[in-house]
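Engineer: My questions are about this predicted structure, shown below with the sequence.
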Amino acid sequence: MGLDTVKAKPHDRLAAMLSDEMAAVNALIRERMASKHAPRIPEVTAHLVEAGGKRLRPMLTLAAANICGYDGPYHVHLAATVEFIHTATLLHDDVVDESAQRRGRPTANLLWDNKSSVLVGDYLFARSFQLMTEPGNLRVLEILSNAAATIAEGEVLQLTAAQDLSTDEDIYLQVVRGKTAALFSAATEVGGVIAGSDPAQVQALFDYGDALGIAFQIADDLLDYMGDSSATGKNVGDDFRERKLTLPVIKAVAAADEEERAFWQRTIEKGKQEEGDLEHALKLLNKHGALEATREDALGWSEKAKASMAQLPQSELRDVMIELADFVVARLY
């Protein structure tokens, strides 16, 4: 699943506009993922870092700093920090989820082992903390360290909430903020902070990243039930088969009668799935308007992201970031 499912690609425009600075970010990443004493570290890290990811989060840091008029060197350090945190979480996630593929390639835990993935992820977290101290800005350190804690907290919350029918929309939102939005909002917020922007602009950048991350994750969860598998790279119903309680199902469970609730308990909580259960789940989601309501939520968060950016100085970078907020939900039209 990715941002390549429609023709216009604002993230490609961002990459072109920020190409020189992203080259500096990538050079710093390669330099800091080196290890004199443990060659396994650069081997594992390079496998993931060089896998062709879009580097959207570090680009958001660079873009935010540029929009706010920053002309120093440290937005590059912060962008690399954000990418290290992201890469560390991916290594850990693939172990937790027992994943075999990421970005179309075998995962590090499959090519090496779980121990290597976890420990190299720990190394990257440590490297990210070294990097985030270098600008000498305590507020930046606070934002990024808080984000790292929120991500970890969200992952643990998801372990307990993912198959519990008592999980409501507030808990779902807390999980989404942990797994996706926290790093988006930190990435944009630190760009404004390092530029010395006023508190209103910094808050607007935080709000943009938060809303963009939530919109993206809700869209991702919705497309699991209504997407085109040839376009998304996922099979329709993967989340259902993996017993993940995402927003469409949470909405359907909230509206369920006794018989429908028993169906969700059997398939999601107990994991006793039978032939035809996915089709019945889709029928219930449509019966209660859960798919359309989820779509409206995603579009609403996209609008919040766009409204936040409207408070920042007009520039081509700002306009592309507004387009990006439309783009993450364009798959739902």
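Structural biologist: Thanks, I have the structure now. Residues are numbered from 1 along each chain as shown.

Engineer: Could you use CA atoms for every contact and neighbour count after this?
Structural biologist: Noted.

Engineer: got a list of what residue 122 touches?
Structural biologist: By C-alpha atoms under 8 Å, 6 or more residues apart in numbering, the contact list for residue 122 reads residue 88.

Engineer: host element of it?
Structural biologist: Assigned by DSSP states H and E, residue 122 belongs to helix 114-133.

Engineer: And whatever helix or strand residue 142 lives in, what's buried?
Structural biologist: Assessed by DSSP H and E, residue 142 sits inside helix 138-161. Within helix 138-161, the residues scored as buried using 16 or more other C-alpha atoms under 10 Å are 140-141, 143-145, 147-148, 150-151, 153-155, 157-158, 161.

Engineer: Most widely separated two among those residues?
Structural biologist: Maximum pairwise distance among these (C-alpha to C-alpha): 30.8 Å, between 140 and 161.

Engineer: Next, the angle from the helix holding residue 142 to helix 114-133.
Structural biologist: 150 degrees (axes from the mean of the first three to the mean of the last three C-alpha atoms, to 10 degrees).

Engineer: ok, second structure coming up, stack it against the first:
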Amino acid sequence: MTAPAATAPSASGDIDRLSSSVADRLSEVNALILEHAGSDVAMIPAIADHLISSGGKRIRPMLTLGTAKLFGYEGDGDVKLATAVEYMHTATLLHDDVVDESAMRRGRPAARMIWGNQASVLVGDFLLGQAFKLMVAVGSLEALDVFSRAAATISEGEVRQLAGAKNLSVGEAHYMAVIDAKTAALFAAATAAGPILAGASAYRPSLESFGRHLGLAFQLIDDVLDFEGDAGALGKNVGDDLREGKATLPVLLAYARGDAADRAFWERCIERGDVEDGDVPTAVVLVRSTGALDEARRRARGFADRALQDLSRAPACHMRDIIADVVGFAVSRLH
């Protein structure tokens, strides 16, 4: 079937309409999340619930539910795959916090701070296993292929980031490859699920590309917010990326555009891990004064525009417009 001609939808910057339109299915996802996180080993549901119930927006599972609805899917595979998406995302957060030695996640102490690194890694592995059980239950080899590839890609991104950690010479290409793998791959899998489940695989490349570009825009804004967001709203401390030695795009741009004193500052903080009191406000001044934050936002908007172009290839309908709102939200959010 050929998609009807349509102009790219405009995005208003709101996820409330998507949340409302899939509310009944999302409640089923939340119930399935609790069901499959259960275990006779008490530590497993305790750690899983600590993160899953801590206030995440459920954007990825909502996108799976929304794209399934976009193509008229009526089974229960969307609920299973949306749950699998949230499990995969939660597992990556548990693993990330261990690798990054993070102290906070979603406004709470990171699970590793309560139960330790070993338990966090192992429960993350458990959730990945549960995700794949749900994928198998759906019975779609195409969906299983998409999600298994995403899982492998995310792991590659983690290793790539680790290999280039605390290194300002890795460059923008390295950074983009990391966020393409770590963030965009799961967004792409989440949005590819709808056309696969609905038997509309002809639309899969466009929807997969939509998710990928949306994920890139989302992560770029995340990295901007690390310098100018509100700690209470972010659920983590402003400047955490700096403290963890992450050479994000704003840092790489500020480093390249700065003078010798600026570069020495970034080398001390990022490469030597020597972050002193007052360094975060200094970093904020540098990423602003060099135009690094504005450039990162500009690039995020560029990926958002490409996401909307991808989405315009899907059938024109009210649901498509609702999904387009998520694009605007991704680049306009304050936390």
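Structural biologist: All right, it came through fine. Note that the structure is a prediction, hence the values are computed from the model and not measured.

Engineer: Name the nearest of the buried residues of helix 138-161 of structure 1 relative to residue 332 of structure 1.
Structural biologist: Residue 332 of structure 1 lies nearest to residue 158 out of the buried residues of helix 138-161 of structure 1, by C-alpha to C-alpha, at 24.7 Å.

Engineer: what about the counterpart of residue 292 of structure 2 in structure 1, distance to residue 225 of structure 1?
Structural biologist: Correspondence of residue 292 of structure 2 to structure 1, assessed by TM-score structural alignment: residue 290. Using C-alpha to C-alpha, to the nearest Å, one gets 11 Å for the distance from residue 290 of structure 1 to residue 225 of structure 1.

Engineer: What of residue 210 of structure 1?
Structural biologist: To residue 225 of structure 1, residue 210 of structure 1 is 24 Å away according to C-alpha to C-alpha.

Engineer: Contacts only, for residue 302 of structure 2.
Structural biologist: Contacts of residue 302 of structure 2 (C-alpha under 8 Å, 6+ apart): residue 217.

Engineer: residues contacting the corresponding residue of structure 1 for residue 115 of structure 2?
Structural biologist: Under the alignment (TM-score structural alignment), residue 115 of structure 2 pairs with residue 112 of structure 1. Going by C-alpha under 8 Å, 6+ apart, residue 112 of structure 1 touches residue 44.

Engineer: Swap in 10 Å and give it another go.
Structural biologist: Listed by C-alpha atoms under 10 Å, 6 or more residues apart in numbering, the contact partners of residue 112 of structure 1 are 40, 43-44, 106.

Engineer: How about the secondary structure of the alignment partner in structure 2 of residue 26 of structure 1?
Structural biologist: By TM-score structural alignment, residue 26 of structure 1 lines up with residue 30 in structure 2. Following DSSP: H, G, I helix; E, B strand; the rest coil, we place residue 30 of structure 2 in the helix state.

Engineer: and the closest residue in space to residue 30 of structure 2 that isn't next to it in sequence, what element?
Structural biologist: What sits nearest to residue 30 of structure 2 in space, not counting adjacent residues and going by C-alpha to C-alpha, 6 or more residues apart in numbering, is residue 83, at 7.6 Å. Using DSSP H and E, residue 83 of structure 2 maps to helix 77-100.

Engineer: cool, and residue 14 of structure 2?
Structural biologist: Going by DSSP H and E, residue 14 of structure 2 is not in any helix or strand.

Engineer: And it, what's its match in structure 1?
Structural biologist: Using TM-score structural alignment, residue 14 of structure 2 lines up with residue 10 in structure 1.

Engineer: Burial check on its match, number of neighbours?
Structural biologist: Neighbour count of residue 10 of structure 1, defined by other C-alpha atoms under 10 Å: 21.

Engineer: Let me see the contact set for it.
Structural biologist: 3, 16, 317, 319-328.

Engineer: Neighbour count and secondary structure for these - can I get that in JSON lines?
Structural biologist: What follows is the contacts of residue 10 of structure 1, written out as JSON lines (neighbours: other C-alpha atoms under 10 Å; DSSP: H, G, I helix; E, B strand; the rest coil):
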{"residue": "3", "neighbour count": "20", "secondary structure": "coil"}
{"residue": "16", "neighbour count": "11", "secondary structure": "helix"}
{"residue": "317", "neighbour count": "21", "secondary structure": "helix"}
{"residue": "319", "neighbour count": "14", "secondary structure": "helix"}
{"residue": "320", "neighbour count": "19", "secondary structure": "helix"}
{"residue": "321", "neighbour count": "24", "secondary structure": "helix"}
{"residue": "322", "neighbour count": "22", "secondary structure": "helix"}
{"residue": "323", "neighbour count": "17", "secondary structure": "helix"}
{"residue": "324", "neighbour count": "23", "secondary structure": "helix"}
{"residue": "325", "neighbour count": "27", "secondary structure": "helix"}
{"residue": "326", "neighbour count": "19", "secondary structure": "helix"}
{"residue": "327", "neighbour count": "22", "secondary structure": "helix"}
{"residue": "328", "neighbour count": "27", "secondary structure": "coil"}
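
Engineer: List the buried residues in stretch 97-109 of structure 1.
Structural biologist: 107-109.

Engineer: how long is it from one end to the other?
Structural biologist: Using C-alpha to C-alpha, one end of stretch 97-109 of structure 1 lies 11 Å from the other.

Engineer: Show the residue spans covered by the helices in the stretch 151-300 of structure 2.
Structural biologist: 171-179, 185-197, 204-228, 231-234, 240-243, 249-257, 260-266, 279-289, 292-311 (DSSP state H, counting those that start in this stretch).

Engineer: Relative to the whole chain's centre, how far out is the second one?
Structural biologist: In this case it means helix 185-197 of structure 2. Averaging C-alpha positions (C-alpha atoms, centre = their mean, to the nearest Å) puts helix 185-197 of structure 2 13 Å from its chain's average.

Engineer: And it against structure 1, how far off on average?
Structural biologist: By mean C-alpha distance after the TM-score superposition for structure 1, the fitted helix 185-197 of structure 2 averages 0.9 Å away from its aligned residues in structure 1.
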